[in-house]
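Asks: Here is my input; please provide its structure:
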Amino acid sequence: MSAVFDQVTRSESEKNYFDKIDEQIKAAKRAGKAVFDLSIGEPDLPPPSQFWEELAHGLNQDGACAYPALYGEDYLLNSIQDWYRVKYSTTLDRHEHVLPLLGVKEGIAHLALGILEKGEYGAYVTPGYPIYKQAIRMAGGIPIALHTMFDENYFPDLKKIGSRPVRLLYMNYPNNPTGTVLTKESAEQLVQWVRSHNIYLCLDRVYGRISKSEIFEDYSILSVPGAMDCCIEMHSFSKDYNLPGIRLGFAAGNSHLIQKLKQVKTLTDISVFKPVQYAGARLLQADRNGELESYFEANNSCYSRRFRIISEILDTHRIKYFQGTGTFFVWFEIPSLFKDDHSFCSDLFERTGVLLVPGSEFGEETGRWCRLTLSKPDEMIMCCAAHLDDFLGGCNG
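Replies: Predicted coordinates:
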């Protein structure tokens, strides 16, 4: 194992917290304790019916289990290209600007390997998913954290990069864990800034169609003039279409970045199972044609309803939380009597069985916040809300 990879994967201080959560759940269940897991952002809602129909069709095609084309089957590439053209008025070349992925996580890690030379700077926004920092380090790069705060609506001041020659910048909007949404105005300013500083931008849009508000703006950063010179977007079927286990996503944007991803992919894996590509293409066609509008509205209405259940409890106990409309997470500040986020989450779990994620797992500066997911059945959300109400009431008492 290389020294760089060992540094990323074996450091006890950076052990994947979700591995620890899995251990907690198993130990609690062995002890016969009820567990209410609001930690993992795994959708509980069903995928669109078109997926199952096309998957069944694809499984019955000749060659369904043969090796797929290395860089994606034409029917999926065509669907991605047409999806961008119709939804975002953005013209892409399916061979130059598009690449299917085995989920966005793969693309994020492989992009750093393809772009960064040893010792080059890569920047990422916190609070955010830990993979960005780890990808930069695994590629031998030097990570720079751009800390964001509640009062700044969790959007970074890019001037904090200073004079350091950053090569690659990772951003995730709508943001996990805060729910901050990238406005069109901010996107235009962002593209202008990275272009002027010769930085490549990777925008992780895994929560692109999810909102806790029933009204939201859906657009692509690639529609901003000049974005194709320096930007790449990554989309996933895991969250938007409620298909986390099938491992299908895609990257779209700057041709140089797509080519670098292809070079890494040639050495590491093959493309997605062909019937899954068939089904993914069908979903993009349905989305492009407006067939899924009621589907997304129903999903977001559900998340909005669940958010109101939790926010009412937080309001009752005067707990500060961020009103970000994106994603299906609730990001809230812990009561002042707790030492830190880990002690709060540990005490909550021990007393109630409700499992949350400490905010510091998304960035060291967020040690007094934590994340709760709304991607669980209504019955569990209501049960957890009652437990949280009792727990916070005890804290105030």
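
Asks: can we go C-alpha only for contacts and neighbour counts from here?
Replies: Will do.

Asks: Which residues belonging to the strand or helix carrying L76 are considered buried?
Replies: Assigned by DSSP states H and E, L76 belongs to helix 74-88. Neighbour counts over helix 74-88 (16 or more other C-alpha atoms under 10 Å) mark L76, L77, N78, S79, I80, Q81, D82, W83, Y84, Y88 as buried.

Asks: want to put them side by side, so please do this one too:
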Amino acid sequence: MTGSKIRTADRLQTVEEYYFSKKLREVRGLMAEGRPIINMGIGSPDLAPSKAIVESIQKAVLDAGAHQYQSYQGLPELRQAISGFYKDKFGVDANPTNEILPLMGSKEGIMHISLAFLNPGDEVLIPNPGYPTYTSVTNLVGAVPNYYDLYQENGWFPDLEVIQQQNISKVKLMWVSYPHMPTGATADAKQFETLVAFAKKNGILLVNDNPYSFVLNETPTSILAVDGAKEVSLELNSLSKTFNMAGWRVGMVLGNAEHIDAVLKVKSNMDSGMFYGIQKGAITALQSLQDWFDGLNKVYKNRRDLMFELADKLQCTYDKSAVGMFVWAKLPEGSKSAEAFIDEILYDKNIFITPGTIFGSNGEGYIRFSLCVTEDNIREAIGRF
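Replies: Presented below is the predicted three-dimensional model:
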């Protein structure tokens, strides 16, 4: 007797396996064949958290109650640390009691926010190019992606007048990400003001995804620093890149109490709180002194200078003022497609670079190098050309 085939949910037809999941399988296969692959594709920090952060979690494991369920809202002292961090770094006042929600990484926040605010059929403004997860989560919750164009000549910032001229009556939510991933473009206070005004005018929830605030960026900014932004804005942030804690899964969302409570309703049905020891490590991270940030940026600056040399070898052009842990580079005129370009380098030189197309159609003609690669490996890559 054969069992009937169990059908998956229709929503799975709306998403594909994450590009890096597929491509890294291919890369691992090449490595298994003995090929000396240098992976410049993924933004997973290879550096370690500070000694103080690691010691905090080690000590916390022995605390009474460390292994019990934790509050859905996180430890009060963690929310207090996030509040202090935002005040110190961004000049933003956020009430730790009801305007801050710790997350298990900011990526889960994208799902929680979407579940909390989107009904099937609602439209979502998504940047092109932008983080692919905005699209996949929008599709998974039954909402409709509505892409807005970002172009190099406009500083990778949206033309809000062009968007306004479209029919955006069904738009409920808008994703922005400054510093921008993948391009490294930044937005200043004036640009954030125009985004907040646009959101207010159109009754749209604006979400700034801000995990790259402190990497090679001398002027960290938050959309919540704009007067009145909390009425229409949420901000996601993360400890993954700033403190080399990617695998710890610690993020946060900030906004007004009503919006945070909506996200909490979803989150409290999805998990049972963050491990106590990780929260203690996160508190230590958020209290890091300036020398931590300076040391991190020194490492990334040295790597970026070498990555510029590699981009020069490939006759690519790039913006030296871009920030974050990537180098976004434009392919030389007359090049093949971005995917064909990186595949040729992968199979010919054993170097994996990300094609810009995975971030949207406006990423065609661009490639992205990750700075999560040692200086020795970047030099080795340069030597292969």
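
Asks: L75 of the second structure maps to what in the first structure?
Replies: The alignment partner of L75 of the second structure in the first structure, by TM-score structural alignment, is E73.

Asks: residue range for stretch 371-382 of the second structure in the first structure?
Replies: So stretch 371-382 of the second structure is aligned with residues 374-385, judged by TM-score structural alignment.

Asks: and the matching stretch, how far from the chain's centre?
Replies: In terms of C-alpha atoms, centre = their mean, to the nearest Å, the centre of stretch 374-385 of the first structure is found 21 Å from the chain centre.

Asks: Could you check it and say which residues are buried?
Replies: So, applying 16+ other C-alpha under 10 Å, buried residues of stretch 374-385 of the first structure: L374, S375, K376, D378, M380, I381, C384, A385.

Asks: can I get those in JSON lines with secondary structure and distance to P43 of the first structure?
Replies: Putting these into JSON lines (DSSP: H, G, I helix; E, B strand; the rest coil; distance: C-alpha to C-alpha, whole Å) gives the following:
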{"residue": "L374", "secondary structure": "coil", "distance to P43 of the first structure": "9"}
{"residue": "S375", "secondary structure": "coil", "distance to P43 of the first structure": "5"}
{"residue": "K376", "secondary structure": "coil", "distance to P43 of the first structure": "7"}
{"residue": "D378", "secondary structure": "helix", "distance to P43 of the first structure": "12"}
{"residue": "M380", "secondary structure": "helix", "distance to P43 of the first structure": "13"}
{"residue": "I381", "secondary structure": "helix", "distance to P43 of the first structure": "13"}
{"residue": "C384", "secondary structure": "helix", "distance to P43 of the first structure": "17"}
{"residue": "A385", "secondary structure": "helix", "distance to P43 of the first structure": "18"}
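
Asks: Out of those, which comes closest to M228 of the first structure?
Replies: S375 (33.4 Å; C-alpha to C-alpha).

Asks: ok, how many other residues are close to the closest residue to that closest one other than its chain neighbours?
Replies: Spatially, and ignoring its direct neighbours in sequence, S375 of the first structure is nearest to P43 (4.8 Å; C-alpha to C-alpha, 6 or more residues apart in numbering). Look at P43 of the first structure: counted by other C-alpha atoms under 10 Å, it has 21 neighbours.

Asks: What does P43 of the first structure correspond to in the second structure?
Replies: Using TM-score structural alignment, P43 of the first structure lines up with P45 in the second structure.

Asks: just D218 of the first structure next, same as before
Replies: So, by TM-score structural alignment, D218 of the first structure is matched to P220.

Asks: so that match makes contact with F214?
Replies: Yes. Look at P220 of the second structure against F214 with C-alpha atoms under 8 Å: they come within range, at 6.1 Å.

Asks: Those two: who's more crowded?
Replies: Taking other C-alpha under 10 Å, P220 of the second structure and F214 do not tie; F214 has more neighbours (23 against 18).

Asks: Next up, the contacts around the residue nearest the centre of the second structure.
Replies: In the second structure, the centroid-proximal residue (C-alpha atoms, centre = their mean) is P211; its distance is 5.3 Å. By C-alpha atoms under 8 Å, 6 or more residues apart in numbering, P211 of the second structure lies in contact with S106, P179, L236, N237, S238, L239, S240, K241, T242.

Asks: before we move on, what about I283 of the second structure?
Replies: If a contact means C-alpha under 8 Å, 6+ apart, then I283 of the second structure has E77, L78, A81, I82 as its contacts.

Asks: Counterpart of it over in the first structure?
Replies: Using TM-score structural alignment, I283 of the second structure sits opposite A281 in the first structure.

Asks: Report the separation between that match and P358 of the first structure.
Replies: 37 Å (C-alpha to C-alpha, to the nearest Å).

Asks: cool, and V181 of the first structure?
Replies: 22 Å.

Asks: ditto for Q259 of the first structure
Replies: 37 Å.

Asks: Give me the more crowded residue out of these two.
Replies: P358 (25 against 18).

Asks: For the nearest residue to the more buried one once chain neighbours are set aside, which three-state class applies?
Replies: Nearest residue to P358 of the first structure, sequence neighbours excluded (C-alpha to C-alpha, 6+ apart): C370, at 4.5 Å. Here C370 of the first structure is strand, with the state taken from DSSP: H, G, I helix; E, B strand; the rest coil.

Asks: for Q61 of the first structure, same thing?
Replies: Applying three-state DSSP: Q61 of the first structure is coil.

Asks: Now check it against the second structure: what is it aligned to?
Replies: Using TM-score structural alignment, Q61 of the first structure lines up with D63 in the second structure.

Asks: so who does that match touch?
Replies: Taking C-alpha under 8 Å, 6+ apart as the definition, D63 of the second structure has no contacts.

Asks: Go again with 10 Å.
Replies: D63 of the second structure is in contact with Y276, G277, counting by C-alpha atoms under 10 Å, 6 or more residues apart in numbering.

Asks: The one 10 residues further on too?
Replies: Counting by C-alpha under 10 Å, 6+ apart, Q73 of the second structure makes contact with 79, 97-98, 100-103, 261, 264, 267-268, 272-274.
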